[in-house]
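> Task: produce atomic coordinates for the following.
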Amino acid sequence: MSRFALLPALLLASLATPALALPATYTPDPSHTYAYFEVGHLGYSIQRGRFDKLGGKIRLDGASQQGVIDIMIDAASISTGFPKRDEALRGEEFFNVARFPTLVYRSTTLKFVGERPISATGTLTLLGVSKPVELKISQFYCAPHPMMKKDMCGAEASASIKRSEFGMNRYMPGIGDDIKISVQIEAFKD
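This is a model prediction of the structure:
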């Protein structure tokens, strides 16, 4: 291939990949975005559940290695596969959704390798208590969505917290204090 034929091919390839180098804002796709949690149960097993409703905004500027993650989780959308347990988790002893309907994570700084974010430092607010939490971003990918033909970024992120630090102490130590939170997110560029 001559260098003159190579130039148009390179230009077309650059258009096929969204430029993370430009500042952009993304909105999570609710059909592909969930927050999961894991907690020990009486030493027998690790119990898992998820929150079915999550929203927010993610702003990324890979060139300047800056960004902001704002995520709001609907606490009442908790789902463990057992409706009676879900009702108990929505109650005053656990998430108290009548008084605290959302969990909120807001980043203060993002750490990048090149133009790819690898972690976020921020604040998680749960039950009215705000504590610093670091999210580790284990996967991150941006490209035009093959069917929607819109720019999209996706990520897998995780953090560990102690529920007691947020005032959620019921049934400890039988129900563990250490909670692992994982978030799978796909977000369309606004």
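
> can we go C-alpha only for contacts and neighbour counts from here?
Will do.

> What segments of the protein are helices?
3-16, 83-90 (DSSP state H).

> Among the ones you listed, show me which one is buried the most.
helix 83-90 (a mean of 14; mean count of other C-alpha atoms under 10 Å).

> Show me what that one is packed up against.
If contacts are counted by 3 or more C-alpha pairs under 8 Å, 6 or more residues apart in numbering; DSSP states H and E, helix 83-90 sits against strand 78-79.

> sorry, back to before: now the helices of the chain as TSV including distance to residue 60?
Listed next are the helices of the chain as TSV, based on distance: least, C-alpha to C-alpha, whole Å:
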stretch	distance to residue 60
helix 3-16	19
helix 83-90	33
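
> wait, which of the ones you listed is closest to residue 182?
Residue 182 lies closest to helix 83-90 among those, at 18.3 Å (C-alpha to C-alpha).

> How far does the closest one sit from its chain's centre?
On the basis of C-alpha atoms, centre = their mean, to the nearest Å, helix 83-90 sits 23 Å off its chain's mean C-alpha point.

> contacting residues around it?
Residues outside helix 83-90 that contact it (C-alpha atoms under 8 Å, 6 or more residues apart in numbering) are 75-76, 78-80, 94-97.

> structure for this one too, so we can compare:
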Amino acid sequence: MVRWLGNRTNRGQRTGPLAAIQTPPSAGVLSCRVLDPVSEPVPHAEFAVSDARGRKVVSGGTDPYGSFMATVPAGEYRLAVSAEGFTPYRANAVVGENSLASLGDVTLQVARPPELPSPGDWDIEPTHSSIAFTARHIGLARIHGRFNTFAGVVRIADPMEQSAMHVVIDAASIDTNVRMRDDHLRSADFLDVERFPTLEFYSDRFQHRGGMRWAVTGALSLHGVTRTVTLDAEYLGIGNGIEGEVRAACRATTELRRDDFTVSWQTMLARGIAVVGPSIRIDLDVQIVQKQVGAGAE
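Presented below is the predicted three-dimensional model:
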């Protein structure tokens, strides 16, 4: 940890950008500029300032020039700065009354690229994975649900961008924890599981967006209609399970519009408010386990 002491400056003597800042008598200003290893500013880096007890006091993002400035009560603080693709930075600072505590230029180091899964076929492990969704109800509350039964395979390639995946979801396994609502969702008004018993997603377009972020674009078949969907995915890395098996994990989100898949049942309240919102948010938490060579062979 690096300890920085603020310069005690009379408020009336401030010049430059601090001259216009009005702070309470018992407060000071904490600031720094965040740079990358080639001294270019890092915009939208996230910062969090916590007090000596670990309680968050203020947080936010750097401006387009990589700078941030926060007015805080006089005291001792811990600063954490993070940005996609960089190693987090931490420092201590002491902010005095009516003074500026400047950390100057903070240089973030490029993070070590995460280890990717080795090439081959990996099964989606349903016990430690989930496919969840959120819908708006009467324009106010959110209804949360999930699909309880699904299976899938991810074929990891080298390079990773040439990978592919195929997921099959049992439509009748939809579960919002309310039986009457679930029966309605299975009916012809919504998923029509008698005619369309599965949802399927296939992708062979993996695009690296930097750091841990990936875009996975593919075809989603739902309710007899197929549309292109992109998952905003965050790769979480590799670890070992309790039996020593190698696992990889990611989480992903996307948003679907019901009308795109002709799931257009709707009824309106007296005030013209739709009972069910037009879009559905999808949240995926996925763990995959590599298939053993020769598994299933006699």
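
> quick one: TM-score?
Put the two chains on top of each other and the TM-score (TM-score structural alignment, normalised by the length of structure 1) is 0.83; 172 aligned residues with a C-alpha RMSD of 2.0 Å.

> Quick one: closest of the helices of structure 1 to residue 106 of structure 1.
Closest of the helices of structure 1 to residue 106 of structure 1 is helix 83-90, at 22.7 Å (criterion: C-alpha to C-alpha).

> before we move on, back to that, let's see if you can find the most crowded of the contacts of helix 83-90 of structure 1.
Counting neighbours by other C-alpha atoms under 10 Å, residue 75 comes out on top of the contacts of helix 83-90 of structure 1 with 25 neighbours.

> That one maps to what in structure 2?
Aligning on TM-score structural alignment places residue 75 of structure 1 opposite residue 171 in structure 2.

> I'd assumed residue 190 was in contact with its match.
No: applying C-alpha atoms under 8 Å, one finds residue 171 of structure 2 not in contact with residue 190, separated by 10.5 Å.

> contacting residues for the match of residue 75 of structure 1?
147, 186, 191, 193, 196-199.

> again, only using 6 Å
193, 197-198 (C-alpha atoms under 6 Å, 6 or more residues apart in numbering).

> cool, residue 76 of structure 1 as well?
Contacts of residue 76 of structure 1 by C-alpha under 6 Å, 6+ apart are residue 97.

> on that earlier part again, can you tell me which of the contacts of helix 83-90 of structure 1 comes closest to residue 173 of structure 1?
Once C-alpha to C-alpha is applied, the member of those that ends up nearest residue 173 of structure 1 is residue 94, at 14.2 Å.

> Give me the spatial nearest neighbour of that closest one, chain neighbours excluded.
residue 168 (5.9 Å; C-alpha to C-alpha, 6 or more residues apart in numbering).

> That neighbour maps to what in structure 2?
By TM-score structural alignment, residue 168 of structure 1 lines up with residue 263.

> what about that match, neighbour count?
Residue 263 of structure 2, neighbours per other C-alpha under 10 Å, totals 18.

> my read: it touches residue 192, true?
No: between residue 263 of structure 2 and residue 192 there is no contact under C-alpha atoms under 6 Å: 9.2 Å.

> Pick out the residue nearest the middle of structure 2.
residue 234 (6.4 Å; C-alpha atoms, centre = their mean).

> tell me the strands in structure 1, going along the chain?
Using DSSP state E, the strands assigned to structure 1 run over residues 24-28, 34-41, 45-51, 54-61, 66-74, 78-79, 102-113, 116-126, 129-144, 151-162, 175-189.

> Distance to residue 6 of structure 1 added to those strands, as TSV?
Shown next, in TSV, are the strands of structure 1 (distance: least, C-alpha to C-alpha, whole Å):
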stretch	distance to residue 6 of structure 1
strand 24-28	29
strand 34-41	42
strand 45-51	48
strand 54-61	29
strand 66-74	33
strand 78-79	52
strand 102-113	29
strand 116-126	27
strand 129-144	22
strand 151-162	25
strand 175-189	29
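
> so which of these comes closest to residue 5 of structure 1?
strand 129-144 (24.3 Å).

> and the angle from the closest one to strand 116-126?
If you take axes from the mean of the first three to the mean of the last three C-alpha atoms, to 10 degrees, strand 129-144 of structure 1 sits at 150 degrees to strand 116-126.

> For strand 129-144 of structure 1, name the packing helices and strands.
strand 116-126, strand 151-162 (3 or more C-alpha pairs under 6 Å, 6 or more residues apart in numbering; DSSP states H and E).

> Next, count neighbours for the closest residue to residue 71 of structure 1 other than its chain neighbours.
Ranked by C-alpha to C-alpha, 6+ apart and with sequence neighbours excluded, the top spatial neighbour of residue 71 of structure 1 is residue 56, at 4.4 Å. Number of residues near residue 56 of structure 1 (other C-alpha under 10 Å) recorded here: 17.

> what about residue 22 of structure 1, how many neighbours?
Residue 22 of structure 1 has 12 nearby residues by other C-alpha under 10 Å.

> ok, so of the contacts of helix 83-90 of structure 1, who is nearest residue 177 of structure 1?
Nearest member of the contacts of helix 83-90 of structure 1 to residue 177 of structure 1, counting by C-alpha to C-alpha, is residue 94, at 12.3 Å.

> per the alignment, the closest one corresponds to what in structure 2?
By TM-score structural alignment, residue 94 of structure 1 lines up with residue 190.

> now do residue 130 of structure 1
By TM-score structural alignment, residue 130 of structure 1 lines up with residue 226.

> and the gap between the nearest residue to its match once chain neighbours are set aside and residue 231 of structure 2?
Excluding the flanking residues, the one nearest residue 226 of structure 2 by C-alpha to C-alpha, 6+ apart is residue 220, at 5.4 Å. As for residue 220 of structure 2, its distance to residue 231 of structure 2 is 11 Å (criterion: C-alpha to C-alpha, to the nearest Å).
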